[in-house]
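J.: this one's sequence-less:
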């Protein structure tokens, strides 16, 4: 698993309530994030450490550590595939 996620400088985020919309300025595509995805993005904005984001979300939401790890891996893989972030090898 990658240890850090580096957000693309070409992505803009607009929070709408508990959810958010990401705009990739390069592709002009929009992406929606739910409340937890929005929180993960915010955490990665402040610190690229996936482990730190995992720990913070564990403290903020009622979710098991293993389930959260799987969900976060799925999310960051989708965001990386869309070009919204890059992962350390």
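T.: Great, that's in hand. Only a predicted model underlies this, so the values are computations on that prediction, with no experimental measurement involved. Residues are numbered from 1 along each chain as shown.
J.: going forward, measure contacts and count neighbours with C-alpha atoms only.
T.: OK.
J.: Please report the distance of residue 76 from residue 29.
T.: 17 Å (C-alpha to C-alpha, to the nearest Å).
J.: The two - which one has more neighbours?
T.: Using other C-alpha atoms under 10 Å as the criterion, residue 76 and residue 29 rank with residue 76 on top: 21 against 11.
J.: And here is the other one:
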């Protein structure tokens, strides 16, 4: 079941204990120890991951990133919602409210 955009924007992400994160030269990899699968992030995805981990919500992360990348907040929100929905579907994050 897909999570709605407003629900994702209001959520804070949490990283389960079975997920390992490693950054290498700006890019990063997430490893799900339960499924033994990798998920790669490019430089922008890695920055999104970092900000999401610090922000009080996905919407707050979008505000921070919109300022950093001088991009419309609506565009950043859409990109973050897509990323978080994908990470959630793969079991790489959980959403808390």
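T.: Arrived safely. Just so it is clear, the model here is predicted, and its values are computed rather than measured.
J.: what's the TM-score for these two chains?
T.: Here the superposed chains carry a TM-score of 0.86, computed using TM-score structural alignment, normalised by the length of the first structure; 89 aligned residues with a C-alpha RMSD of 1.6 Å.
J.: tell me the helices in the first structure, going along the chain?
T.: With DSSP state H applied, the first structure shows helices at 35-46, 50-60, 65-81, listed in chain order.
J.: Run the angle between the first one and helix 65-81 for me.
T.: What that stands for is helix 35-46 of the first structure. If you take axes from the mean of the first three to the mean of the last three C-alpha atoms, to 10 degrees, helix 35-46 of the first structure sits at 70 degrees to helix 65-81.
J.: One more: the second one?
T.: Compare the direction of helix 50-60 of the first structure with that of helix 65-81 by the same axes, to 10 degrees and you get 130 degrees.
J.: Which of the residues in helix 50-60 of the first structure are classified as buried?
T.: 50, 52, 53, 54, 57 (16 or more other C-alpha atoms under 10 Å).
J.: Also the longest one?
T.: For helix 65-81 of the first structure, a neighbour-count test (16+ other C-alpha under 10 Å) marks 68, 69, 72, 75, 76, 77, 79, 80 as buried.
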